[in-house]
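**Q** Requesting a structural model of the entry that follows:
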Amino acid sequence: MEDKPMYVEQKTNGKYLLRDKYKDPYTGKWKSVSISLDKNTPQAINKARGLLQDKINMKTEIDPKNLNLSFGELYEEWYKYYQVQNKRTSWIKVPFYMDKHVFPIIHKDMKIAAIDSSLIIKVIDQMYTFGDYSLNYTKQTRTTLSTIFNFSIDKGYLETNPVSKTKIIVKREKERQHRKKISDKYLEKEEYQALLKNLYLDDRKRLQAVMAEFLLLTGLRYGELIALQWKNFKNTSIFIEGTLDYTLKKLSEAVKTSTKNISSERIVDLPNRAVQILKEQKEYNSYKFSVLPEDYIFLSKPNAPLSIHAFNKSLKEAAKEVELQKNVSSHIFRHTHVSILAEDNIPLKAIMERVGHSDANTTLSIYNHVTKKSREQITSSLDNIF
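**A** You can find the predicted model right below:
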């Protein structure tokens, strides 16, 4: 598009528009600007001409810093806001995958005005299309990039988000293989029984044993488990009102914060065995620690719950001893809890509310996967036809 002089355009309501074009200093593209006229006379046009030029000056007046802002500078500014607005467990992971996946392609010194969708696609291709990273992990990285560029729009640095023009083309065969691995994310009955038995046989791992069983019976996240205080336990239920940041080196210094999301704040009704575990834990704590309302329930030492690293280490050792060929961590009990309820045909909505899921897809990935027990029930039913 070439630069053209001002011109008058008549509107259907009898009025006029004085139009002109200007080049956007950020994108280099030509854009149109106009101002309303009551009359198409030289006097009216001359008066509006100055106002129109003022309008153009406002649109083309830029802060040199913004025009030359680098991607690294944009990221640093965005990250400060992101840290304030999100929980530590969310923002602590961002620098890692930015350094690993994004900055090698979208360099920190690259001007944000020069970043287009082709660079975003290159990140996606390297991670997922031609790489070995999962679809969900790649989506998470793409979403982070989109959030960064939306921030730049809010700040007035850019007008468009280059991520919005990209999409991830799903590799069907890879996702089929991924679905096969879902069974590795939860434990069958004989597997969790063997694991718990191994933990309970070692007196040094008593705490890990009761915590693992309690996770299995409730479907809690690990951060929710270690944030449980005696005031949260009443009769036969627990109130999930917060979480502890288990990424901190010293859990004794951790502060209880809000739950992961609104859906995560909930009341969880306890089966008899879970109630028994808490009563036994209260008796155990009464002579080793204390049982004041503000005290945490599952303590490894005074005021300090067991770190997730120590817990997972014990789980992996136990899994190795019972020859369990699965990657066992605290989260596998949450998935196992969902699978147990799904096997008993508990409605999806009820399961979501119990485990505090806001996104149905998270629960569905386990819920829709047919477990060994369900498959056996199907064949057993068919065998009994005659």
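**Q** Please count neighbours and contacts with C-alpha atoms only from this point.
**A** OK.
**Q** what sits up against the helix or strand containing N46?
**A** For N46, the host element (DSSP states H and E) is helix 42-60. The contact list for helix 42-60, computed with C-alpha atoms under 8 Å, 6 or more residues apart in numbering, reads L18, D20, Y22, K23, D24, P25, V33, S34, I35, L37, D38.
**Q** what distance separates it from the centre of its chain?
**A** Helix 42-60 sits 48 Å away from the centroid of its parent chain (C-alpha atoms, centre = their mean, to the nearest Å).
**Q** Quick check: buried residues in that helix?
**A** I45, A48, R49, L52, Q53, I56 (16 or more other C-alpha atoms under 10 Å).
**Q** now swap in stretch 379-386 and tell me
**A** For stretch 379-386, burial by neighbour count (16+ other C-alpha under 10 Å) applies to no residue.
**Q** Work out the gap between that stretch and the centre of the chain.
**A** Relative to its chain's centre, stretch 379-386 lies at 44 Å (C-alpha atoms, centre = their mean).
**Q** same question, stretch 85-104
**A** Its chain's C-alpha centre and that of stretch 85-104 lie 11 Å apart, by C-alpha atoms, centre = their mean.
**Q** if we can go back for a sec, which of the contacts of helix 42-60 fall within strands?
**A** Residues of the contacts of helix 42-60 located in strands (DSSP state E): L18, D20, Y22, K23, V33, S34, I35, L37.
**Q** Quick check: of the residues you listed, which lies closest to N136?
**A** Nearest to N136, judged by C-alpha to C-alpha, of these is K23 at 40.0 Å.
**Q** and the closest residue to the closest one other than its chain neighbours, how many neighbours?
**A** Spatially, and ignoring its direct neighbours in sequence, K23 is nearest to W30 (4.4 Å; C-alpha to C-alpha, 6 or more residues apart in numbering). Residue neighbour count, defined by other C-alpha atoms under 10 Å, stands at 13 for W30.
**Q** Now that W30 has come up, it's in contact with K21, right?
**A** Yes - if you go by C-alpha atoms under 8 Å, W30 and K21 touch, sitting 6.4 Å apart.
**Q** just to revisit the earlier point, just among the ones in strands among the contacts of helix 42-60, which is most surrounded?
**A** Counting by other C-alpha under 10 Å, top hit in the ones in strands among the contacts of helix 42-60: S34 with 22 neighbours.
**Q** Was I right to think it contacts L17?
**A** Yes - assessed by C-alpha under 8 Å, S34 is found in contact with L17 at 6.1 Å.
**Q** Output the contacts of helix 42-60 in a markdown table; the columns should cover distance to E321.
**A** A markdown table is the format used below for these (distance: C-alpha to C-alpha, whole Å):
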| residue | distance to E321 |
| --- | --- |
| L18 | 82 |
| D20 | 78 |
| Y22 | 72 |
| K23 | 70 |
| D24 | 66 |
| P25 | 66 |
| V33 | 73 |
| S34 | 76 |
| I35 | 79 |
| L37 | 85 |
| D38 | 87 |
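**Q** One more sequence to fold, the one below, so I can look at both together:
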Amino acid sequence: MFFKRLDNGKYRYYEKFYDESEGKWKQASVTLTSKTRQAQGEARRRLGVKIDKKILEHDERYKQKQKFQKMTVREVYNEYKIFRKQELKDSTYAVQSVMLNSVLKNILDDLINNVSASYFQRYFMSSLNSLRYKKSQKSLINLFFKYVLKLGYIEYNPLERVELPKQRKTIEDIQKKREKFLSIDEMKKFKQSFEVTPREVRMNCLIEFMYLTGLRIGEALALMWENINLIDRKLYIKYTLDKNSTSIMEFKLNSPKTIDSYRVVSINDRCVEILNTMKQLNTEVKRKNELFVFLSLTGTLINPDTLNIYLKKIAKKANIKNKKPEMFSSHMLRHSHVSLLTELGVPIKTIMERVGHKDEKTTLQIYTHVTKKMKEDVDEKLNNLEL
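**A** Down below sits the predicted model:
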């Protein structure tokens, strides 16, 4: 042991010790007010306690590190899933689990410390999924490894070294974006191809209602009569249907997608007609979910997958120019509502509030394209003007 006098008049005592867990010499220190024999004895006692504590801490850390090195991806992933299930909605958890499982399934029995960045780089480079989907997968895997790193299971996050190639936009990509919504005239043509069997009439009502309100499919199917004020012509969007973690027959209701999705949506005369039609139609079937608006012939909620199949069928029949039938889905109706409001001259901020968009990117893409088309139409009309 040795000591040094400090500028403030106190004395700092030092003792060296060898840390076997790290294989190197270290130093402990304590500060006392004097250098008397009694003070030196006290310093020796305190240093002994401090060194014993440090050795014990390092020993425990070493044992823990050894234990972590024997853990498999499966063990850590199962622990992570318990954590994530507590903070996510069931529907979100189900979707994210599918995305994570597809990436991790081939390395579940590998040691977590042996997982390399090259595995993920090869996975994403060989994947046939869209760049957007791969970005989502990478983001979720990155969250997993951040959790693992924070708990000390690994020493670095392999996802930090993984790169996704930038997407080259083709004319076909640009055309696809234009196909994702219908103009007013296109929607009129689409409606003319509706089929009229009792089963299809119910889906026709849902399709037109979503087009006129901009509701997500989950929000429309979760709509209950108690959430509708026909006098004031308002819809109170409070729930969305969980169609991912369970079946349509055993559905669950969740809170809406984001805080902006809690909203009040005004409805027009045609929406009121549709709601009255559904109320009448629902009296004609054995209602298993009588609180809800959009029921099928069997009295259960209309199946979103069945609706999407029907939309593609009608799209093929309608044969709308530059609109491929395979592009049609329930979400296209939501985009079409944004297009509708844009054509009607509604400000973008008001559109975002009505449809519950938190991120203006999607709204802005449709808004920009439709306003550009409107300007082109004006130019054409002016060119053809004869006085």
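**Q** what's the TM-score for these two chains?
**A** Taking TM-score structural alignment, normalised by the length of the first structure as the basis, the two superposed chains have a TM-score of 0.79; 369 aligned residues with a C-alpha RMSD of 3.9 Å.
**Q** and the ones in strands among the contacts of helix 42-60 of the first structure as JSON lines, adding distance to K93 of the first structure?
**A** Formatted as JSON lines, those follow (distance: C-alpha to C-alpha, whole Å):
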{"residue": "L18", "distance to K93 of the first structure": "52"}
{"residue": "D20", "distance to K93 of the first structure": "48"}
{"residue": "Y22", "distance to K93 of the first structure": "43"}
{"residue": "K23", "distance to K93 of the first structure": "40"}
{"residue": "V33", "distance to K93 of the first structure": "44"}
{"residue": "S34", "distance to K93 of the first structure": "47"}
{"residue": "I35", "distance to K93 of the first structure": "49"}
{"residue": "L37", "distance to K93 of the first structure": "55"}
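**Q** Which residue comes closest to the residue in the first structure that K89 of the second structure lines up against once chain neighbours are left out?
**A** Under the alignment (TM-score structural alignment), K89 of the second structure maps onto K87 of the first structure. Counting by C-alpha to C-alpha, 6+ apart, K87 of the first structure lies nearest to K260, which is 7.8 Å off, once chain neighbours are set aside.
**Q** now the one you found, what's its secondary structure?
**A** The local conformation at K260 of the first structure, judged by DSSP: H, G, I helix; E, B strand; the rest coil, is coil.
**Q** ranges for the strands of the first structure?
**A** Using DSSP E, strands in the first structure cover 7-10, 16-23, 30-37, 233-234, 237-240, 266-269, 299-301, 304-305.
**Q** and of those strands, who's closest to V210 of the first structure?
**A** strand 299-301 (11.4 Å).
**Q** next one: the closest one to chain centre, how far?
**A** On C-alpha atoms, centre = their mean, the centre of strand 299-301 of the first structure falls 29 Å from the chain's centre.
**Q** Tell me roughly how far that strand lies from the second structure on average.
**A** Compared with the second structure after fitting, strand 299-301 of the first structure deviates on average by 2.0 Å (mean C-alpha distance after the TM-score superposition for the first structure).
**Q** if we take the ones in strands among the contacts of helix 42-60 of the first structure, which one ends up nearest to E376 of the first structure?
**A** K23 (69.2 Å).
**Q** which residue in the first structure lines up with I154 of the second structure?
**A** Aligned by TM-score structural alignment, I154 of the second structure pairs with L158 of the first structure.
**Q** Nearest residue to that match in space, ignoring adjacent ones along the chain?
**A** Among residues not flanking L158 of the first structure along the chain, S152 sits closest, at 5.7 Å (C-alpha to C-alpha, 6+ apart).
**Q** The one you found and L145 touch, don't they?
**A** No - counting by C-alpha under 8 Å, S152 of the first structure does not reach L145; the two are 10.8 Å apart.
**Q** Identify the contacts common to these two.
**A** Shared contacts of S152 of the first structure and L145, defined by C-alpha under 8 Å, 6+ apart, are absent.
**Q** what about the helices in the stretch 201-350 of the first structure?
**A** 206-218, 222-226, 272-288, 308-321, 331-343, 348-355 (DSSP state H, counting those that start in this stretch).
**Q** Mind checking these for the one nearest to E253 of the first structure?
**A** helix 222-226 (13.2 Å).
**Q** So which bit of the second structure is the closest one matched to?
**A** Aligned using TM-score structural alignment, helix 222-226 of the first structure spans residues 217-221 in the second structure.
**Q** what's next to that stretch, contact-wise?
**A** Stretch 217-221 of the second structure is touched from outside by 206, 210, 237, 239-243, 256, 292-294, 301-302, 304, 330-331, with contacts defined as C-alpha under 8 Å, 6+ apart.
**Q** Just the buried ones from those residues?
**A** Using 16+ other C-alpha under 10 Å, the buried ones in the contacts of stretch 217-221 of the second structure are 206, 210, 237, 239-243, 256, 292-294, 301-302, 304, 330-331.
**Q** how distant is stretch 95-113 of the first structure from the center of its chain?
**A** From the chain centre to the centre of stretch 95-113 of the first structure is a distance of 20 Å (C-alpha atoms, centre = their mean).
**Q** picking up where we left off before, ok, which of the helices of the stretch 201-350 of the first structure comes nearest D63 of the first structure?
**A** Smallest distance to D63 of the first structure across the helices of the stretch 201-350 of the first structure (C-alpha to C-alpha): 44.5 Å, for helix 222-226.
**Q** tell me the average deviation of the closest one from the second structure after fitting.
**A** Taking mean C-alpha distance after the TM-score superposition for the first structure, the mean distance separating helix 222-226 of the first structure from the aligned residues in the second structure is 0.8 Å.
**Q** Show me which residues of that helix are buried.
**A** Going by 16+ other C-alpha under 10 Å, helix 222-226 of the first structure has these buried residues: Y222, G223, E224, L225, I226.
**Q** Same question for stretch 84-103 of the second structure.
**A** D90, S91, T92, Y93, A94, Q96, M99, L100, V103.
**Q** do stretch 183-191 of the first structure as well
**A** S183, K185, Y186, L187, E191.
**Q** Quick check: of the residues you listed, which lies closest to S381 of the first structure?
**A** Proximity of these to S381 of the first structure (C-alpha to C-alpha) peaks at S183, which lies at 22.7 Å.
**Q** The closest one and H369 touch, don't they?
**A** Yes - S183 of the first structure is within contact range of H369, at 7.5 Å (criterion: C-alpha under 8 Å).
**Q** any idea what G242 of the first structure aligns with in the second structure?
**A** Per TM-score structural alignment, the equivalent position to G242 of the first structure in the second structure is Y239.
**Q** same check, this time on T143 of the first structure
**A** Matched by TM-score structural alignment, T143 of the first structure corresponds to S139 in the second structure.
**Q** tell me, how many neighbours does that match end up with?
**A** S139 of the second structure is flanked by 13 other residues according to other C-alpha under 10 Å.
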